[in-house]
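Asker: The amino acid sequence is not available; the structure is as follows:
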């Protein structure tokens, strides 16, 4: 059996629980002694220190697709800003590219340089799997971000948004607004219809709507671009003379969606966005458009990847977890942003 197919040759995934001691001192008060609280608060990470305290300098390679829309640009900016906060991180950023072969060559270069960890947002997960396996076999942990690789052995950890959860969150919010209107017309503006992430979002949306007796009346597909959003929405509005709610999967294409709505002079419905752009959050905050909410798809995933790569390379445990090491998979939450909580999320918004 080849080394690549034998999981014993891969980096081990820590799964053992760290030992914990139950303190059974006979206290007459329910409040623990102050000294105990202080001690426990410091026992995050390795060596009794918090994970953010300086450690051994590590070199992290970072590769992501080209910033051809707001969300992807925010992904890269957040990763770079996070790396800059650590004096013990040397970040080597590959040129952002949508050329699969070029991205593969960048990872090969990181392997040849012997970096301590790689944070990878693959343009194509299947295409980047082989070189990621090469990195893992070379002893370099790969932290895979957003788009999954096709082998569980190709990464030490994976950080994902929740596409199905986005749909659930959007559908649940619309149910809260329209659940007592079984004949409500709910429209859906997808991104690229045949992508798995789009299909996951649509499935979550349909499942959530069905819980309150609603369903998608009209579904159109854009292409995650402003022009695509405008064209798809114009067609939608011409086909449906009355609409109660719209879910638009992507706030970047939402610029075109809003342009079509304004051109048509339609405002009888409310709209829920997707991803969490700052532009949309500001419109929600202002309360002067059909935009009522948006669903977060975190643009902080690669930044989380940088922090996790540093932690793994320095052989630290994850703070606030009892289990040893770092999780193999982290899936981030997809909360709904409304006028009631928008202030909480403004710092995470990105410009479309």
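Answerer: Good, I have the coordinates. In this text, all values refer to a predicted model and were calculated from it rather than measured experimentally.

Asker: CA atoms for contacts and neighbours, from now on please.
Answerer: OK.

Asker: what about the helices in this protein?
Answerer: Taking DSSP state H, the helices of the chain run over residues 34-41, 70-84, 100-113, 125-137, 163-178, 196-210, 226-239, 254-264, 278-286, 301-313, 342-345.

Asker: one more structure, for comparison:
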């Protein structure tokens, strides 16, 4: 009973914080990068974890040093917005923030986290590069009794309330299903689909793929996947892979890109092939970047499922609640919106 009360209180606190200073948490806002709707917690799961159970050192949050480990270079809108959100929230709260960027190198991310600990970080926010491979860094944090909040990618074999405190992020399987639903609507439920897979080694790619395929399988065989290849979550690779797939499979009539950057690359490739993206070849993707939402307005993209990168408020409030003695659930799932031809023009200004 006590655990249930703590869980309810935590969800209420998380949801309330995301509304602060945000007139419309579902979208809208100013036009600057990273603006628009803040994250809201839609669900939490797993038992709660307290500071005593975790074995963390209790510190005054206002005097804490937060270390942030970013997995990839701020070279795409998601990473730019994610890092900026963490930075802005730390500044707003007056908390000292140390930042490191692993530039897509797993060994570097392990070293970065160990370096943040050596610099005196007593709270950590980590955006994992892969779902495996960070154990040495997690062990180093545990040895120093430093709690770790993971965001945007899950750790597969690590244990919550031991190796890390909680995961905050989207339901990636559901994102895949929602993208499939958009593609069914855009195509009328028939056609040949190419999947631009995300980077290997993380649950985002695995889950977005399984959700998408499971939805199509449940709909019957009207839409069939004829090709899939990794575009590594980059625009350049998304373009080159799409060019290859269109040559090898000229029957392709739809593309599912597991992030917006690959989708934008696919749009360029489709145009280069003499076909019209959004018409001859339907395109759906996941992220919710402004360029992709504008693509819906322009007619080159048919639908986008959001993956909200504005983790700053939820990550910081989670750490603050934890230090105050509240129980934190193992997983906090955020609520993501989606864009289609019916709302893109009205919502594009609030996309990141």
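Answerer: Yes, it's here. What you see is a predicted model; the values in this text were computed from it and never measured.

Asker: What would you report as the TM-score here?
Answerer: The pair, once superposed, lands on a TM-score of 0.73 when counted by TM-score structural alignment, normalised by the length of structure 1; 299 aligned residues with a Cα RMSD of 3.3 Å.

Asker: sorry, back to before: with mean neighbour count and distance to residue 325 of structure 1 added, can I get the helices of structure 1 in CSV?
Answerer: Shown next, in CSV, are those (neighbours: other Cα atoms under 10 Å; distance: least, Cα to Cα, whole Å):
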stretch, mean neighbour count, distance to residue 325 of structure 1
helix 34-41, 10, 18
helix 70-84, 19, 21
helix 100-113, 17, 23
helix 125-137, 20, 17
helix 163-178, 23, 26
helix 196-210, 20, 29
helix 226-239, 19, 42
helix 254-264, 19, 40
helix 278-286, 20, 35
helix 301-313, 24, 7
helix 342-345, 15, 29
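
Asker: Tell me which of the ones you listed lies nearest to residue 143 of structure 1.
Answerer: Closest approach to residue 143 of structure 1 among the helices of structure 1 (Cα to Cα): helix 301-313, 6.1 Å.

Asker: Nearest residue to the residue most central in space within structure 2 in space, ignoring adjacent ones along the chain?
Answerer: Geometric centre of structure 2, nearest residue: residue 152, 4.2 Å, by Cα atoms, centre = their mean. Spatial nearest neighbour of residue 152 of structure 2, chain neighbours left out: residue 169 (4.7 Å); criterion: Cα to Cα, 6 or more residues apart in numbering.

Asker: follow-up on the earlier one: list the contacts of the residue nearest to the centre of structure 2.
Answerer: For residue 152 of structure 2, the contact set (Cα atoms under 8 Å, 6 or more residues apart in numbering) comprises 127, 128, 167, 168, 169, 170, 309.

Asker: thinking again about what came up before, nearest approach to residue 59 of structure 1 belongs to which of the helices of structure 1?
Answerer: Among these, helix 301-313 sits nearest to residue 59 of structure 1 (Cα to Cα), with 8.4 Å.

Asker: could you give the angle of the closest one to helix 70-84?
Answerer: On the basis of axes from the mean of the first three to the mean of the last three Cα atoms, to 10 degrees, helix 301-313 of structure 1 is oriented at 30 degrees to helix 70-84.

Asker: returning to that earlier point: the residue nearest to the centre of structure 2 matches what in structure 1?
Answerer: Counting by TM-score structural alignment, residue 152 of structure 2 corresponds to residue 146 in structure 1.

Asker: What of residue 295 of structure 2?
Answerer: So residue 295 of structure 2 corresponds to residue 283, using TM-score structural alignment.

Asker: residues contacting its match?
Answerer: 289, 291.

Asker: how near is it to residue 130 of structure 1?
Answerer: For residue 283 of structure 1, the distance to residue 130 of structure 1 equals 43 Å [Cα to Cα, to the nearest Å].

Asker: if I look at the aligned residue in structure 2 for residue 204 of structure 1, how far off is residue 219 of structure 2?
Answerer: Taking TM-score structural alignment, residue 204 of structure 1 has residue 211 as its aligned residue in structure 2. According to Cα to Cα, residue 211 of structure 2 and residue 219 of structure 2 sit 13 Å apart.

Asker: Residue 337 of structure 2 now?
Answerer: For residue 337 of structure 2, the distance to residue 219 of structure 2 (Cα to Cα) stands at 23 Å.

Asker: Also residue 46 of structure 2?
Answerer: For residue 46 of structure 2 relative to residue 219 of structure 2 (Cα to Cα), the value is 31 Å.

Asker: same thing with residue 158 of structure 2?
Answerer: Distance from residue 158 of structure 2 to residue 219 of structure 2, by Cα to Cα: 35 Å.

Asker: likewise residue 80 of structure 2?
Answerer: 37 Å.

Asker: Please compute how far stretch 302-318 of structure 2 lies from its chain's middle.
Answerer: Its chain's average C-alpha position is 7 Å from that of stretch 302-318 of structure 2, according to Cα atoms, centre = their mean, to the nearest Å.

Asker: So which residues make contact with stretch 140-148 of structure 2?
Answerer: Residues external to stretch 140-148 of structure 2 that are found in contact with it (Cα under 8 Å, 6+ apart): 54-57, 114, 117, 121-126, 138, 162-166.

Asker: so who does the residue of structure 2 most remote from its centre touch?
Answerer: Centroid-distance maximum for structure 2: residue 274 at 33.0 Å, with Cα atoms, centre = their mean. For residue 274 of structure 2, the contact set (Cα under 8 Å, 6+ apart) is empty.

Asker: Map it across to structure 1 for me.
Answerer: Checking TM-score structural alignment: residue 274 of structure 2 goes with residue 265.

Asker: Not counting sequence-adjacent ones, nearest residue to residue 99 of structure 1?
Answerer: Of all residues not flanking residue 99 of structure 1 in the chain, residue 123 sits nearest, at 7.8 Å (Cα to Cα, 6+ apart).

Asker: Look up how far residue 175 of structure 1 lies from that neighbour.
Answerer: For residue 123 of structure 1 relative to residue 175 of structure 1 (Cα to Cα), the value is 35 Å.

Asker: what does residue 90 of structure 1 give?
Answerer: With Cα to Cα as the criterion, residue 90 of structure 1 and residue 175 of structure 1 are 47 Å apart.

Asker: Just tell me what residue 165 of structure 2 corresponds to in structure 1.
Answerer: By TM-score structural alignment, residue 165 of structure 2 lines up with residue 156 in structure 1.

Asker: And for residue 257 of structure 2?
Answerer: Here residue 257 of structure 2 is matched to residue 248 in structure 1, going by TM-score structural alignment.

Asker: cool, and residue 64 of structure 2?
Answerer: Aligned by TM-score structural alignment, residue 64 of structure 2 pairs with residue 58 of structure 1.
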